[in-house]
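Chemist: Sequence first, then the predicted structure, then my questions.
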Amino acid sequence: MTHLIISLINIVKEKKHTLVFEKTVNVLTPSPVH
């Protein structure tokens, strides 16, 4: 699962799309992070 998180971080670094990151986090973790 670590490689998945690393790839996610790399995507965020490259594209810096907060919405995409939040959507992915919502998919990975159903419970609200906020």
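Modeler: Structure's in. What do you need?
Chemist: C-alpha only now, for contacts and for neighbours.
Modeler: Noted.
Chemist: And the longest helix along the chain, what's buried?
Modeler: Longest helix in the chain by number of residues (criterion: DSSP state H): helix 2-15. Using 16 or more other C-alpha atoms under 10 Å as the test for burial, helix 2-15 gives Leu8.
Chemist: What is it packed up against?
Modeler: helix 18-28 (3 or more C-alpha pairs under 8 Å, 6 or more residues apart in numbering; DSSP states H and E).
Chemist: Second structure for comparison follows:
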Amino acid sequence: ALFRLAADNLLYTAKRRGLRVGIFGALHTYGRRL
């Protein structure tokens, strides 16, 4: 549940701040978790 919430939050941020920033943030976050 927490992982999905974080993913949705990243997608929301990506739409607000820009796709490139969202993808970079997602890769960084998922990279640390995995």
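Modeler: On my side now, so go ahead. Just so we're clear, the structure is a prediction, and the values are computed from it rather than from any experiment.
Chemist: Mind checking the TM-score on these two?
Modeler: TM-score for the superposed chains, counting by TM-score structural alignment, normalised by the length of structure 1: 0.58, backed by 29 aligned residues with a C-alpha RMSD of 2.0 Å.
Chemist: circling back: according to the alignment, the longest helix of structure 1 goes to what range in structure 2?
Modeler: Following TM-score structural alignment, the aligned partner range for helix 2-15 of structure 1 in structure 2 is 4-17.
Chemist: what about the matching stretch, distance to the chain center?
Modeler: 5 Å (C-alpha atoms, centre = their mean, to the nearest Å).
Chemist: can you list contacts of it?
Modeler: Residues from elsewhere that reach stretch 4-17 of structure 2, judged by C-alpha atoms under 8 Å, 6 or more residues apart in numbering: Arg20, Val21, Gly22, Ile23, Gly25, Ala26.
Chemist: To what extent does that stretch diverge from structure 1 after superposition?
Modeler: Compared with structure 1 after fitting, stretch 4-17 of structure 2 deviates on average by 0.2 Å (mean C-alpha distance after the TM-score superposition for structure 1).
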